[in-house]
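Novice: Just the structure for this:
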Amino acid sequence: MKDDTIQIDKATAADAPRLFEVWEASVRATHDFLSEEAIATLVPLVRELLGTFAPLYCLRDAAGAPYAFIGVADGNIEMLFVHPERRGGGAGRALAAFAIGTLGATRVDVNEQNGQAAGFYARMGFRQVGRSARDPFGHPYPILHLELA
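Specialist: Below is the predicted model:
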């Protein structure tokens, strides 16, 4: 669903439960390499992160509920999630362009097994500059380190 009137808004503390729902739906749609146990392990970490990471920016539906969000710190896109029902409509592209153009993002890390994300960032102009065999939690999910070309 294409929307030419995409408006980026700062998320509020009240948005945290919906942001978590977006995260979980997105992860289940794109991170098929994660087991249920691995997702369950991430749940408390993500809930805490969504409650403390600031600022987060989001896109909202007609009712005002977030359906996509992004967080950037020190020039690094730390998170970008789009609800699966809204994928393909430009939300991720709009948020990434905002992160690059407005927030100064030049780097992002992606799971190597998440080919959709790696391809998305390649289309946005990012190139691989490194690789780690394990994720930041020490799990055997290789991470690709990307930088804006």
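Novice: from here on, contacts and neighbour counts on C-alpha atoms
Specialist: Fine.
Novice: Buried residues of the longest helix along the chain, list them for me.
Specialist: Counting by DSSP state H, the longest helix found in the chain is helix 36-52. For helix 36-52, the neighbour count (16 or more other CA atoms under 10 Å) marks 46, 47, 50, 51 as buried.
Novice: next one: stretch 13-30
Specialist: So, applying 16+ other CA under 10 Å, buried residues of stretch 13-30: 15, 16, 19, 20, 22, 23, 24, 25, 26, 27, 28, 30.
Novice: want to throw those residues into CSV with secondary structure and distance to residue 38?
Specialist: Converted to CSV, the buried residues of stretch 13-30 look like this (DSSP: H, G, I helix; E, B strand; the rest coil; distance: CA to CA, whole Å):
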residue, secondary structure, distance to residue 38
15, helix, 24
16, helix, 21
19, helix, 19
20, helix, 16
22, helix, 17
23, helix, 14
24, helix, 12
25, helix, 15
26, helix, 15
27, helix, 11
28, helix, 11
30, helix, 14
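Novice: And this one, please, so the two structures can be compared:
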Amino acid sequence: MMLKTAWRLSFHTLPRERAGTGTGAAGRCGAGNRLPRRRAVLIVGQVDQKMIIRNYRTSDEAAVVDLWSRASKLAHPFIEGEGEGERARKLREVYLVEADNWVAEISGRVVGLLGLLGSEIGGLFVTPEEQGRGIGRTLVQHAVNLHGTVTLEVYEGNTRARRFYDRMGFTEQGRRIDEETGHVLITLRRLAT
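Specialist: Predicted coordinates for the structure are as follows:
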């Protein structure tokens, strides 16, 4: 069943939190620094439910690691150990701490993850049972709304994601070999509209 979105977008500012208690680089301003971090929630109205795009919270870790693991194994079957072991440790200890992470939530359940490193989409994952329902598209649009032009890297062997990014207006900028896996990564960019 496809979600029919009404594309009613509204941003809500959540209470400001003390710097250093949030996730992502914007939340870590150094010891004793009390600079506020503005957080936003994007609500996308849908026919039967609402999808909320909000900042990742540490309490989301188990759900995010689970959805990332399942989505990664599906998207990258050509990578040995994908979605587990050292790669899962790196997600928990590095990417969920260092990136500006956003989650998509439907009915209180985390169904998508967007990890931003500045204007680069460092990771985009949607739980397998929710793929093809507009969640990834909404997360990409959220990144574009925040940064304008965005870039990302996708494995050459991830043909489903490559088709998705092509439909989203991304164009190829270059290729390189991923030192960690030995697989080809394609650099893509989407210009601000």
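Novice: out of the buried residues of helix 36-52 of the first structure, which one sits closest to residue 91 of the first structure?
Specialist: Closest approach to residue 91 of the first structure among these (CA to CA): residue 50, at 19.1 Å.
Novice: which residues does the closest one contact?
Specialist: For residue 50 of the first structure, the contacting residues are 16, 19, 20, by CA atoms under 8 Å, 6 or more residues apart in numbering.
Novice: Would you mind measuring from the equivalent of residue 67 of the first structure over in the second structure to residue 179 of the second structure?
Specialist: Correspondence of residue 67 of the first structure to the second structure, assessed by TM-score structural alignment: residue 111. Using CA to CA, to the nearest Å, we find residue 111 of the second structure at a distance of 30 Å from residue 179 of the second structure.
Novice: More neighbours: the two, which one.
Specialist: More crowded of residue 111 of the second structure and residue 179, by other CA atoms under 10 Å: residue 111, with 25 against 9.
Novice: Going along the chain, name the strands of the first structure.
Specialist: Here the first structure has its strands, by DSSP state E, at 8-10, 56-60, 66-73, 76-82, 107-111, 126-132, 143-148.
Novice: how close does the second one sit to the second structure?
Specialist: With mean CA distance after the TM-score superposition for the first structure, strand 56-60 of the first structure departs from the second structure by a mean of 1.0 Å once superposed.
Novice: Hey, what's the angle from that strand to strand 76-82? Just curious.
Specialist: Angle of strand 56-60 of the first structure versus strand 76-82, following axes from the mean of the first three to the mean of the last three CA atoms, to 10 degrees, is 20 degrees.
Novice: same thing with the last one?
Specialist: Orientation of strand 143-148 of the first structure against strand 76-82 (the same axes, to 10 degrees) gives an angle of 100 degrees.
Novice: Can you state the residues of the second structure onto which strand 143-148 of the first structure aligns?
Specialist: Taking TM-score structural alignment, strand 143-148 of the first structure hits residues 185-190 over in the second structure.
Novice: next one: the fourth one
Specialist: Residues 120-126 of the second structure are where strand 76-82 of the first structure lands when matched by TM-score structural alignment.
Novice: Can you give the contact residues for the matching stretch?
Specialist: Here stretch 120-126 of the second structure makes contact (CA under 8 Å, 6+ apart) with 67-68, 71-72, 99, 111-116, 135-136, 139, 143, 150-153.
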